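Colleague: Sequence below, structure please.
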Amino acid sequence: MTPPLQPEPTAAPPATSSDEPAVALLCSELIRHDSSVRGPFERGVAERVAAELSSMSLRPVLLEPEPRRSNVVARIEGTDPTLPALLVHIHLDVVPADPSAWTVPPHSGELRDGYVWGRGAVDMKNMAAMTLEALRCLLAGGWRPRRDVVLAFVADEELGGGLGARWLVEHHRDLLEGCTEAIGEAGGFSYEYAPGRRAYLVQSGEKGIGWLRLVARGSGGHGSMLHTDNPVIRLSEALQRLERHDFGVLTCETTSDLVAAAKTWHGAPDGESALHATGPLAKLLVPVLRNTYNATELHAGLQHNVVPPVAEALVDGRFVPGHEAEFYSEIEELLGDLVAVEPVFSNAAVETAFTGAVPDAIVAALAAEDPHGVTVPTCLPIGTDAKHFATLGMKCFGFVPLQLPSDFDFPTMFHGADERVPVSALCFGQRVLERFFRAC
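Modeller: Predicted coordinates:
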């Protein structure tokens, strides 16, 4: 545990109306603490979260595996020590933002047009604000949970969790003692499939991560000569082949539930058509039907007149739960004659049956706030810290409850410019979380 840290100065808040909801104001303030994973890191926002928890008479512990890479953990003791504990995990880091691409400064937390704007508004300081405000209201009213609730506000999720969730699992497992179920990002958001009728897509599965390096090799040499084994050309051919190839539809149990619901909503003949019919949300849902491979970086060349002996590409691969073996074998079979396929990093897929105390509490809390809504367990293509906590045997669910406007392009908010969250969605989420904590 680090020694007590001095609070850091915070940017002056933007002008806001005094009647803004407390959850929106807190979300705005958390955004103003720039916690970019490339620096200045999480300490400032972690201290702010720790102060909130202390104000509720909780005893937060602040831990740093490296300077300024801050994690905050607190436990709310339940009334029945025989019950297993619940983990609520929320990452405090955010990806960098280029101010030139934004309508507002990305760390301003500006409240405008009914939204809170800024990096982290959706990913995922919204959940931090909703959770803190929900617990503040509950605890102020004398509530105590039946089971222990462990709160983990963690660092480094955007770069794999090595200084956050994974580090806690490996070095501070005692703080997670007794936890058998967990909620975290990124499901729980609404999709309006008919006027006034919403489905809430709760994450109970997520694709695995397989980052790969494609390496082409040749003799190299002077750029004025003929080269039949130019690595740049071989790599380019491999990437084109990868882009054009159809690896086919794959399903897991959670995807089947989602597809069945979507086919009913849209009268579509097949799963892929059904998910495409969800409009902007299709960007997030269609990838769950396949193992995917996206080239993200290229590395080749020494100077203009030199054919390099090596050319490399990095590929962000994601595999459907239960289909990891095919993920590696099919790309090797497709590209092995052109390039070497080298694993760089991997994380297992996660899939959890949507049964038990936490799913029951999720369904009940959402139904109480939206009686006509339905809850649909969903597999999402992104990776979360659930991968680390699942190694301890926890059943993990993505549950960040947000009731969104029907025309809101939610998927583009993740890591995108002008990230923002509706104030009304924050208020809805706080109410749902209050009901959820009471129920579970």
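Colleague: CA atoms for contacts and neighbours, from now on please.
Modeller: OK.
Colleague: how about the helices of this protein, start to end?
Modeller: With helices called from DSSP state H, the chain shows them at 22-32, 43-55, 125-140, 165-171, 231-244, 253-266, 271-276, 282-285, 324-335, 357-369, 386-389, 423-439.
Colleague: Another for comparison:
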Amino acid sequence: MKSLATAAATALALFATHAAAAQAITPRPDQLAFRDLYKELVETDTSVSTGSCTAVAEKMAARLKAAGYTDDQVTLFKVDGFPLDGGLVAQLPGTSPKAKPMLLLGHLDVVNARREDWTRDPYKFIEEDGYFYGRGTSDMKAMVAVWVDTLIRLKQQGYKPKRTIKLALTCGEESGARMNGAQWLAENRPDLIAAEFALNEGGGGTTDGHGKVVSQAIQIGEKSNRAFELETTNIGGHSSIPIDDNAIYELADAIEKLRAYKFPVHFNDTTRAYFAKAGAEQKDAVGRAMVALAANPADRAAEAIVSSDRTHNSMLRTTCVATMLEAGHAVNALPQRAKATVSCRIVPGEDADTTRAALITAIGDPKVKVTLVGRLRPVAVPPPLDPKIMGPAEKLVSRYFPGVSLIPAMMTGATDATFIAPIGIPTYGVPGGWSDPDGNGTHGLNERREVRSVYVGRDFLFDLVKAYAQQD
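Modeller: Here you go, the predicted structure:
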């Protein structure tokens, strides 16, 4: 069994070579086996348009059973009417009757990808220039691979955890167009996933853009997502006799006002701690502004500097952005209707009602109808800054990434934690792997994950799971 010191030494050796990020890494035999699992996940299309989560869940179940898990320890599930959206729950039983289970959470589905837009085939697993390419390599099949691999390694080692380790792999996080597996489990089989806490996506590190890891974060809470529709209407008419009262122009004016509007800064305990701590470590003008703003949210000069970074701006406030447009009904007719879909990410402490009211005020035109649309996730429930969670993570970050602190952070997107936390399972986005400042193409073109990030993150999370599993 590889010790924590050995794993950390391996990680540090890789970490020290950050200046040569594009240099090929010679994987260990166990890493090659993990790479094969990761490859199978990426090359099994799980997009809502052309893929199947059920297929990849069955493949992961087969791997777990081949490693020694029994039928009663691996549960495949799917819902009538949604045969492609299945998932699985597995568990490694604990030895302590007092220790409550822990849950490893991951979604199998990925954002749709069109081959004609990508440089490489999005559903081929390609290693190139120090990166793994393919849809899901970053969000979130690397972590799914780590969770499955961790259970396999623990079983092969004959490891006996104090607390039961559960794994839930679900579908629908990215689109939810048909169903959401995490929601289904929470509402229909909470017994399968009952746990003291859950580990999820949303945390992790960032680099300086040249391969050096400069931060590691643990996700403590996240924004809620809500969509609104802006709609303008008109009686229309013949396009040969235009008028100023045009539904498209009215909508365009509303969108322009939306573009110019910034919601006010809204700190919570997590984001205030993040900006104070991360800013102090950054040691430049932006870092000083982060510290100043955390101390005084009314500091407009500091706010302007911090807001110039798109990620920082999103953590500071609720954000709303137009994402889709629909207008008109004929080339030779004045538009009778124009619509825009606006995607909002809402900070804890605000909600759909306060956000809609702010949009109406910002637009300032009673002729523009603002309506809440789309599926409604529960409002995110931030987990506590529990020393039992923070302590082991901080120790491992210090060991694997000397000089890098673990910082609590709020995720600006939304995860399946929104379904798990409301049933009494505090959910944390774990550190370990890392991303580049550009986001690594997540939800976009040519998604990728640095090879070192995957391999080091795998060892880090294996050690983290074991640290939590030995708690009473």
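Colleague: Reformat the helices of the first structure as TSV; add distance to P343 of the first structure.
Modeller: Formatted as TSV, the helices of the first structure follow (distance: least, Cα to Cα, whole Å):
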stretch	distance to P343 of the first structure
helix 22-32	35
helix 43-55	33
helix 125-140	32
helix 165-171	20
helix 231-244	16
helix 253-266	26
helix 271-276	29
helix 282-285	25
helix 324-335	9
helix 357-369	35
helix 386-389	18
helix 423-439	39
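Colleague: Between those, which one is closest to G208 of the first structure.
Modeller: helix 324-335 (7.6 Å; Cα to Cα).
Colleague: Which residues outside that closest one are in contact with it?
Modeller: Residues from elsewhere that reach helix 324-335 of the first structure (Cα atoms under 8 Å, 6 or more residues apart in numbering): G208, A238, R241, L242, F247, N291, F319, V341.
Colleague: With stretch 391-409 of the first structure instead?
Modeller: Applying Cα under 8 Å, 6+ apart, the set of residues contacting stretch 391-409 of the first structure is 127, 169, 179-192, 200, 202-205, 280-281, 352, 386, 389-390, 422, 424-426, 428-429, 432-433.
Colleague: switch the cut-off to 7 Å
Modeller: 127, 179-190, 192, 202-204, 280, 352, 386, 390, 425-426, 428-429, 432 (Cα atoms under 7 Å, 6 or more residues apart in numbering).
Colleague: before we move on, what about stretch 383-395 of the second structure?
Modeller: With Cα under 7 Å, 6+ apart, stretch 383-395 of the second structure has contacts from I220, G221, L406, P426, T427, L464, A467.
Colleague: out of the helices of the first structure, which comes closest to G118 of the first structure?
Modeller: Nearest to G118 of the first structure, of the helices of the first structure and by Cα to Cα, is helix 22-32 at 6.2 Å.
Colleague: hang on, the earlier thing: can you select the buried ones among the contacts of helix 324-335 of the first structure for me in PyMOL?
Modeller: In PyMOL, a selection of the buried entries from the contacts of helix 324-335 of the first structure looks like this (16 or more other Cα atoms under 10 Å):
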select buried, resi 208+238+242+247+291+319+341
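Colleague: okay if I get the contacts of helix 324-335 of the first structure as CSV plus distance to Y328 of the first structure?
Modeller: Formatted as CSV, these follow (distance: Cα to Cα, whole Å):
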residue, distance to Y328 of the first structure
G208, 12
A238, 15
R241, 16
L242, 13
F247, 12
N291, 10
F319, 9
V341, 9
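Colleague: ok, the contacts of helix 324-335 of the first structure vs W265 of the first structure, which is closest?
Modeller: N291 (25.1 Å).
Colleague: For the residue mapped onto the closest one from the second structure, give me its contacts.
Modeller: Under the alignment (TM-score structural alignment), N291 of the first structure pairs with T318 in the second structure. By Cα under 7 Å, 6+ apart, the contact list for T318 of the second structure reads F263, R345, I346, V347.
Colleague: what's the distance between the aligned partner of R75 of the first structure in the second structure and K162 of the second structure?
Modeller: Alignment note (TM-score structural alignment): R75 of the first structure maps to Q91 of the second structure. To K162 of the second structure, Q91 of the second structure is 13 Å away according to Cα to Cα, to the nearest Å.
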